[in-house]
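1. Build me a model:
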Amino acid sequence: MHAYYADHFVLPLPEGHRFPMAKYRLLRDRLAQQLPQVQLQVAPRASDGELALVHTPGYVQAIVDGTLTAAAQREIGFPWTEVMAERARRSVGATIAACRAALAQGVAGSLAGGTHHAYADRGSGFCVFNDIAVAARLMQAECQRGGSAGVVPPLRVAVIDLDVHQGNGTAHIFRSDASVFTLSLHGARNYPFRKEAGDLDVELPDGCADDEYLQALDQALDALEQRFAPGLVLYLAGADPHVGDRLGRLALSHDGLEARDRRVFDWAWQRRLPLAFTMAGGYGRDLADTLQAQLTTWRVAQQYHARWQNVRP
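-> Just a heads-up that it's a prediction; the model follows:
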């Protein structure tokens, strides 16, 4: 199974910054040690043209040349540096590469990504570019170019966003696009405090634990199937619904997060839908909790990747 990383681009964050930059390299180290069958590869750079499938030219240029206003940098939560701009490109590139690999092999993932708070014209909430939106649009363009002569319908993409925070940027970008379905399960009283209407939003109360969460997820997946027929699934496997997350407010156990992952991977597998996944959020009070949740996601993904290889010619 292919996995794409960009953790060698480390942002020089100030002392005490709440974003856990170290988790990306630590996750890669654990994957190399514990899941050697996962093929770790450096993420490619997303080009300006690929970013422009979603983002406005002015915003892309401001990230490239460092002309973001101080207010824009505060909204993102990171100071601008050349490393910040390069890391943002690579995070998008990782998800693009994971999508291509998933379309070829069934399942693939990014060790970063899930930057779902970024809008077309601005970043927000530790998200610079929206990797999910860019990857979805690019896969649609590539599938149309590779189709047979005549009119080729766009690839239909389902975004299953199980980060604890609503994917407001993704929902806004695709608000009028019938070829992309955005499903989000998130904390009702958590960031962003002004939500954007997605295709299916499920708001969860503070303290929501395993049983309530999994029941809500089952119902959401049933509703997705009734309303939309995707050809590709993009899954944001946030670790931040865990009970030990500093920014989560929900109360899922590690067993509950594993059950969540299995439901999503199995839903896609039963329908033979290729699935690309990203790590999205995770801000454990103990970083070991975040890494444990993420490593479990990769273990589950590897099991479903093996199923795909057993049925392919």
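2. From here on, just use CA atoms for contacts and neighbour counts.
-> Noted.
3. quick one, helices of this structure?
-> Along the chain, counting by DSSP state H, helices occupy 23-34, 48-51, 57-65, 70-76, 82-105, 131-145, 168-173, 210-227, 254-270, 287-311.
4. Dump the ones you listed to CSV, plus distance to Thr182.
-> CSV is the format used below for these (distance: least, CA to CA, whole Å):
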stretch, distance to Thr182
helix 23-34, 26
helix 48-51, 20
helix 57-65, 24
helix 70-76, 22
helix 82-105, 17
helix 131-145, 10
helix 168-173, 6
helix 210-227, 9
helix 254-270, 14
helix 287-311, 21
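5. mind checking which of the ones you listed is nearest Arg122?
-> Judged by CA to CA, the one of these that comes nearest to Arg122 is helix 57-65, at 6.4 Å.
6. For the comparison step, fold the sequence that follows:
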Amino acid sequence: MPLPIVHHPAFDARFDPAHRFPMSKFSRLAEILVEDGLVPADGWQVPVPAPAAWLRLAHSATYVDQVLNAAVPREIEKAIGFPVDERVALRSRAACGGTVLTARLALEQGLACNTAGGSHHARREAGAGFSVFNDVAVAARVLLADREVNRVLVVDCDVHQGDGTARIFEDDERVFTLSIHAAKNYPSEKARSDLDVELSDGIGDATYLDALMPALAQSFDASLPDLVFFNAGVDPHAEDRLGRLSLSDEGLMARDRAVIGFCREAGVPVACVLGGGYSRDIDALARRHSIVHRAATAEFSAPSAGARRREA
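-> Now for the predicted structure:
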């Protein structure tokens, strides 16, 4: 049985290639996953775009209506970083639906990956930082409302703090938020996650993992999760335009396998989302994003935690 991987053509809202946000990476990532045999050409799990009722579980009704009617105020569009037209609204709904489907597939099969998601700067009242809707927050609230899970852990390894996620869940004891990020990077005004790990500029692979793994263990002990959302942003990479850290491709692979492997060993399902990554070289960026799918495929093929214990 192959690793479940979620994709929707609407993930790519077809921005001008000169735009600061590298929108075409989503289409190129899908092509690479097929080219490299990680997904059969007809093997995608295709989500349904999130309905308004799902979106309102994490966002205010006013803001949801503004997005769905392409009537977002200009000051909010400025904070997001691009106009929110019908195509962007569909993309954002599809990404949320994709993360809901990824989470449900993870609950069924132990592990699943989205080819979008991780829009962690969107808070309840508005979007920001290239994030229109907070797909992880929407998915967590949908699963909690449907009683598919009781407790959720968000492990956010994007180079930027998951401030929107932290704010949405600041009074929700069912969701524990862990954010490991560059201390001096966006946003300038940080939120308070349940656990924040702030990193100095320029740190590399070994130092990063030394900081991440104890925080992951602490978060597990504190949250006792039924499901983990893993934001596998690649913007901690040394060549990322908007990052301030110095991870290598090998470091990202080690990070992703460490996080996924830790959760698998604990017997907790993992839903992986894409997170941030910024480069003018779309092919290189898309291949960097594919690291989490490769790491997840390797972990999915490995013996289960129970089988490993029996073999030991």
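7. Quantitatively, what TM-score do the chains reach?
-> The TM-score (TM-score structural alignment, normalised by the length of structure 2) is 0.92; 303 aligned residues with a CA RMSD of 1.8 Å.
8. sorry, back to before: looking at the helices of structure 1, which is closest to His242 of structure 1?
-> Using CA to CA, the helices of structure 1 put helix 254-270 closest to His242 of structure 1, at 7.0 Å.
9. Tell me which other helices or strands that closest one touches.
-> Where contact means 3 or more CA pairs under 8 Å, 6 or more residues apart in numbering; DSSP states H and E, helix 254-270 of structure 1 is packed against helix 210-227, helix 287-311.
10. how big's the offset between the first one and structure 2?
-> Between helix 210-227 of structure 1 and the corresponding residues of structure 2, superposition yields a mean separation of 1.2 Å, by mean CA distance after the TM-score superposition for structure 1.
11. Please pull up the equivalent of Arg28 of structure 1 in structure 2.
-> With TM-score structural alignment as the criterion, Arg28 of structure 1 lines up with Ala30 in structure 2.
12. how near is that match to Ser24 of structure 2?
-> Ala30 of structure 2 is 10 Å from Ser24 of structure 2, where distance means CA to CA, to the nearest Å.
13. higher neighbour count, the two?
-> Comparing Ala30 of structure 2 with Ser24 by other CA atoms under 10 Å, the one with more neighbours is Ala30, at 23 against 18.
14. quick one: that one and His7 touch, right?
-> Yes: the pair Ala30 of structure 2 / His7 is scored as a contact, 7.4 Å apart, by CA atoms under 8 Å.
15. max-length strand in structure 2?
-> Ordering each strand of structure 2 by length in residues (DSSP state E) puts strand 175-182 first.
16. The alignment partner in structure 2 of Gly109 of structure 1: what's it in contact with?
-> Counting by TM-score structural alignment, Gly109 of structure 1 corresponds to Cys113 in structure 2. Applying CA atoms under 8 Å, 6 or more residues apart in numbering, one finds that Cys113 of structure 2 lies in contact with 3-6, 102, 271-273, 293, 296.
17. So which of these are in strands?
-> 5-6, 271-273.
18. Just give me the closest of these to Asn134 of structure 2.
-> Closest to Asn134 of structure 2, out of all of these and judged by CA to CA, is Val273, at 11.6 Å.
19. List the buried residues of stretch 258-268 of structure 2.
-> For stretch 258-268 of structure 2, a neighbour-count test (16 or more other CA atoms under 10 Å) marks 258-265, 268 as buried.
20. what span of structure 1 lines up against that stretch?
-> Counting by TM-score structural alignment, stretch 258-268 of structure 2 corresponds to 263-273 in structure 1.
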